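Enquirer: Give me a model of this one.
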Amino acid sequence: MVTQLLPEIGHFALILAACLACVQAVVPLVGAATRRPLWMSYAQPMAWGQFLFVLLAYACLTAGFMLDDFSVAYIANNSNSQLPWYFKFSAVWGSHEGSVLLWSLILAGWGFAVSLGARHLPRDMLARVLGIMGLISTGFLAFILLTSNPFARLLPDMPTDGADLNPLLQDIGLIIHPPMLYMGYVGFSVAFSFAMAALLGGRLDAAWARWARPWTNIAWAFLTVGIALGSWWAYYELGWGGWWFWDPVENASLMPWLAGTALIHSLAVTEKRGAFKSWTVLLSIFAFSLSLLGTFLVRSGVLTSVHAFASDPDRGLFILVLLGITVGGSLLLFALRAPRVRSTLGFHWLSRDAFLLVNNLILLVMMVTVLLGTLYPLVLDSLNLGKISVGPPYFNALFVPLTTLLCAFMGLGPSSRWKQMQGREIFRRLALSGVAALVIGGLLPLTLDIAWSASVALGLVIALWVVLPLLRDLWDKSASKAGRLAGLKRLTPSYWGMQLAHLGIAVTIVGVTLVSNTEVAENVRMTQGKVVTVGGYEFNMTQLGEYRGPNYLANRATVEVSREGKPVTVLHPEKRLFLASGMPMTETALDAGFTRDLYVAMGEKLDDGSWAVRIQVKPFVRWLWLGALLMGAGGVIAVLDRRYRRRVDPRPTSLTTEREVSV
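Expert: Below is the predicted model of the structure:
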């Protein structure tokens, strides 16, 4: 009996969560404005209650998937009795309604985490932060209840079986990619809430930046890893063999990442120098607003993409209104309060402050480049001015020089000082690194047994220019009378996180450079017993037969790979036909390695009985995702710094206060 009522329990839990979110949004903010401690104290229990009820609703929907409750429309449209249990679990967020519920759960979870992890904040500051998060939660819970109810019933005409989950989504990528991506998207709501709370409370100082930094770093780390997982998923699942397609939905996740990258650097300057305060607030607004824009693009139906949820325009209009209220309201508050912020601290153009500012500007230009390339075709289409496609040529032509310029300043940053330093000192610190990067980058392609080209050499020089100054800075900072080991132990987690994140950028650049310039790909005809040579490897299709999976039939090939007569690996590419939907899918076979991937994907069966097969040899492609993992790890390690757990003076400070924090 209880299991039959799970949808009603889940729906009721969402209604209660929305009520608690409204209380969380209104009472603490009013209490902070009128200095009523009792009203401010409502923030934490409301955040806890909201999280518990959204979690209950999510658990009810998950149980419905596991129990094959096809009386629920969302489950009937996105599951099937033959679907393996682990795909039923991930099918909860496999389409629109469930993914928005997951978004709301993660948003409530972030609020719960802030209520526990930021208890050292002044009471009024915490009340304002949780109040702003309550406002955001209210909007998304209203969106679910009014337009995207995942518990809508099909009674009395319920189907005997479900329509099945989209075969593209029946993959481990669906299990891990969306939650990681949403953790990053939604995590920027915390940075946004801190910025709005600081403006409301008049505490836009170094202390505010220190409070916001760990939450921003964690969100950025999740988003970095989430984007990398999406790239990896598309790489092996779609059968194209590319790692980034400049798809509009991919761009929707890249834009907040670029803004978030600028934000974490701007927060560092605000914390340590008390500068860039207005700029930091704007970046907080941009990062979260771009996350909402990505949500609108994916769910409005304006995009055609393998990643997009084709939803009705009414839902897109609701999110567009929510986006407008968020952006408009936050910019209005910024316009009213920011003029009172006066940064009197100056800096020389030869300083770390200046280099970080230039990097921020470059990141913002990159973000605007992606924004224009993504929205311009949509605007033209909506105005009936024609249909155009903005693809890789546009993005690559702009991103390559911008990334080169960005990395040039990245190399300068770690070796520079705050406020001011002499030009000859910068030259002395970086001359050896620059010469070494040029020499090693120019000669390294010859040692890697790949064809030398200017683009390959340039990419390696850029990567080395990022890494070698880091090593020089590490050498200088680890100097100690007690020895190098003691000096290394003295370095903070924040410093190690910076080192690791910048190293991740360099590793990713190496991967992008080598795979883009040296990969080999061929489309061939293959039959049983035929051998083809691609990229120095021999591919022999030794067997071809049928195979039955849990919910699909497949044509499965056995391809033996050798090089110079020596066996390398055996691959099993498949062409699957899913029984419930009748949809065909390519299952790529991969032999992954640290320095190269072997990639075989079956296409269609040809008239003469042979198969179209795409074979690729992709050098160093794994370094793309290794670099992203290093970046994410760097963001997490930086949060372990003890200064983020210090208690602070609870007395409020004015917007004009300048505070110097030691490096």
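Enquirer: switch to C-alpha atoms for all contacts and neighbour counts from now on
Expert: Noted.
Enquirer: Okay, Arg646 and Ala118: tell me how far apart.
Expert: Distance, Arg646 to Ala118, using Cα to Cα, to the nearest Å: 10 Å.
Enquirer: Actually, Ala73.
Expert: Shown here: Ala73 relative to Ala118, a distance of 40 Å by Cα to Cα.
Enquirer: Find the helix or strand that the residue positioned nearest the centre of the chain is a member of.
Expert: Closest residue to the average C-alpha location of the chain: Leu223 at 2.4 Å, with Cα atoms, centre = their mean. Using DSSP states H and E, Leu223 sits within helix 206-237.
Enquirer: next one: that helix to chain centre, how far?
Expert: 5 Å (Cα atoms, centre = their mean, to the nearest Å).
Enquirer: And it, what does it pack against?
Expert: The contact analysis (3 or more Cα pairs under 8 Å, 6 or more residues apart in numbering; DSSP states H and E) places helix 206-237 against helix 172-201, helix 248-273, strand 584-587, helix 622-639.
Enquirer: Of all these, which one is nearest Arg490?
Expert: For Arg490, the closest of the helices and strands packed on helix 206-237 is helix 622-639, at 14.5 Å, according to Cα to Cα.
Enquirer: Sequence B follows; please return its structure for comparison with A:
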Amino acid sequence: MFTKMIPELGHFALIIALLMSAIQAVVPLAGAATRRPLWMAYARPMAVGQFAFLVVAYGCLTFSYMVDDFSVANVANNSNSMLPWYYKFSAVWGNHEGSVLLWSLMLAAWTFAVSVFSRNLPRDVLARVLGVMGLVSLGFLAFVLITSNPFERLLPNAPTDGADLNPLLQDFGLIIHPPMLYMGYVGFSVVFAFAIAALLGGRLDAAWARWARPWTNIAWSFLTVGIALGSWWAYYELGWGGWWFWDPVENASLLPWLAGTALIHSLAVTEKRGSFKSWTVLLAISTFSLSLLGTFLVRSGVLTSVHAFANDPSRGLFILALLGLTVGASLLLFALRAPRVSHQIGFSWLSRDALLLINNIVLVIITVTVLLGTVYPLLLDALNLGKISVGPPYFNALFVPLTVILCLFMGIGPLARWKRSDLGWLIRRTWLSGVVALVLAAVIPFIYDGEWNLQVSLGLAIALWIVLPMLRDLFDKSRHRHGRMAGLRRLSPAYWGMVLGHLGVAVSIIGVAVVSNYAIERNVRMAVGDSVQVAGYTFTMTELGSRRGPNFVADTARIKVQKGESQSHFVMSPEKRLYIARGMPMTDVALRPGLFRDLYLAMGEDLGDGSWAMRVQYKPFIRWLWLGALLMALGGVLAVADRRYRRTATATKVTGHSAGQGEQGAGANFQEART
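Expert: All right, here's what the predicted structure looks like:
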């Protein structure tokens, strides 16, 4: 009997979490404004309590899926008794209601983490940060309970079985992709909360940047991995072998990543030099706003995409109102407060400061370009001004040259000095790298393919231009310094994080350049005994058969693959599946992955005479796309391990004396403690 009440328990836990988020939003912020320590002290227990009750709510929904409680509408619409348990687990967030609940749980987890790992922040700063995060939680929990209740019942007419999970989502990649993506999306709420807290408290200084920077790096790393997993899933699951199609929902995840990349670099300048303060705050607001925009695009019904969840306009209006309120109130506060708490610090236009500023400008232009191409067709349609389609030609024509410009400055940036650099000194440190990059970029295509390819040479030149100056810098830093061996091991984790991040960009660029120009695809008709040759490999169909899966039936093919004249071979087995509950066909591709190439087989349609349409693809260096993303994410995490961020807590504990401390007092004390 108790198990029948689990959905009601989860619903009740959601309501309690909503009430606790309201207290967390109102009381600590009021306490910080009126300097009442007792009110500010409510922030941490409310954050912990909200997280605990959301864990209970999410656990209750998961339990309902695992026991096939089809009296819950969410379970009945997205699960089935034949669904394997691991897909039931991922089905919890494979729908609109469950995904928004997961979003709220992730937000509560980030809030809980801030309350635990920021104990030594000044009391008023922590109260404001947790209060702002409570406001965001309040909006999303209200959204869940008002428009997207995951515990809605179908009683008394509960179905005997469910409609099954969308076959597109019955994949291992979808078990890990959404949580990673959401951790990135929601993680940017932390730096947003720090930015709003800094504006409210008038404490827009280097200390603020140092508090916010580790959280930004971690959120950016999660989002990087999430985007890479989404690209990987689209590559092998959709059956067409592509890895990025400029789908609007793909763009929705790319937008906050681009803005977050600019934010990471801007925070570095604010922390090191105390400049770009207002710009950094504006980037923090913009990054989280773009995360909310992505939520609106995916869940409003304005897009038709394999990635989109909802088609309910009322939900879209709620999220649009939440987005408008968040962006409007944040920008209004920025306009009122930023000029009072910011000041200019001079620098030369030939310095690391200036190069990072150019980096930010180019990244913002790229972000606006992608945003315009994504939103403009929607605006035209909404205003009844016609329908247009903006596809890869637009994005490639603008994104690629802007990325080239960005990478040119990326190669110089790590070598330049703060505040001022000498032009002759920079040229002496970079000219050899430039020459070597150009020579290698011109020669490698001849070695690889026997002929020159302009696009591949350009990609290789850009990638080498990023890597070679860093190698020069590493060499210089490992040489004797002041008569002692400095050694690579004495370089800080933050420096190694920068190296890995830039190396990841270079690796991804190589992957994009090579696979975009050297990939081979053939659509062929194959029956048992037929062979086809692609990129030096011979593919021979040896057998056709069928098999029964847990919730599907499948036609299968066995393809023997040999390279050249070699007698050794391996077997690839693509499938064409029909999912029983939904009657939906799906292609299950066969992959032979490798570091330098992938072989890709996909079954098309049965042509009726014992033969099948087959897609055979050779994808060189495609794994480098995702390897580069993983290196970038690892660089972001490694930078957080720098001991100066651990020292921040101690310095803050010494300097953060009282709840109403102003910018100059806290900032000056913090700088004194650093010195």
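Enquirer: What would you report as the TM-score here?
Expert: The TM-score (TM-score structural alignment, normalised by the length of the first structure) is 0.98; 663 aligned residues with a Cα RMSD of 1.5 Å.
Enquirer: The residue nearest to the centre of the first structure touches Tyr182, doesn't it?
Expert: Yes: counting by Cα atoms under 8 Å, Tyr182 is a contact partner of Leu223 of the first structure at 7.5 Å.
Enquirer: picking up where we left off before, quick one: the helix holding Leu223 of the first structure to helix 248-273, angle?
Expert: 150 degrees (axes from the mean of the first three to the mean of the last three Cα atoms, to 10 degrees).
Enquirer: where in the second structure is the aligned partner of helix 206-237 of the first structure, by residue range?
Expert: Per TM-score structural alignment, the counterpart of helix 206-237 of the first structure in the second structure is residues 206-237.
Enquirer: average distance between the matching stretch and the first structure?
Expert: Stretch 206-237 of the second structure, aligned to the first structure and superposed, deviates on average by 0.2 Å (mean Cα distance after the TM-score superposition for the first structure).
Enquirer: Kindly report the same for stretch 328-340 of the second structure.
Expert: Mean for stretch 328-340 of the second structure is 0.5 Å (mean Cα distance after the TM-score superposition for the first structure).
Enquirer: So what touches that stretch?
Expert: Stretch 328-340 of the second structure is contacted from outside by Ile196, Leu199, Leu200, Gly202, Ser278, Leu282, Ile285, using Cα atoms under 8 Å, 6 or more residues apart in numbering.
Enquirer: Identify the farthest-apart pair in the residues you listed.
Expert: Maximum pairwise distance among the contacts of stretch 328-340 of the second structure (Cα to Cα): 16.3 Å, between Gly202 and Ile285.
Enquirer: ok, these two, which is more surrounded?
Expert: Taking other Cα atoms under 10 Å, Gly202 of the second structure and Ile285 do not tie; Ile285 has more neighbours (26 against 19).
Enquirer: Verify the stated contact: the more buried one with Thr326.
Expert: No: here Ile285 of the second structure lies out of contact with Thr326, judged by Cα under 8 Å, at a distance of 9.1 Å.
Enquirer: What segments of the second structure are strands?
Expert: 480-481, 484-485, 520-527, 531-534, 537-548, 552-563, 569-572, 575-579, 584-588, 590-592, 597-606, 611-620 (DSSP state E).
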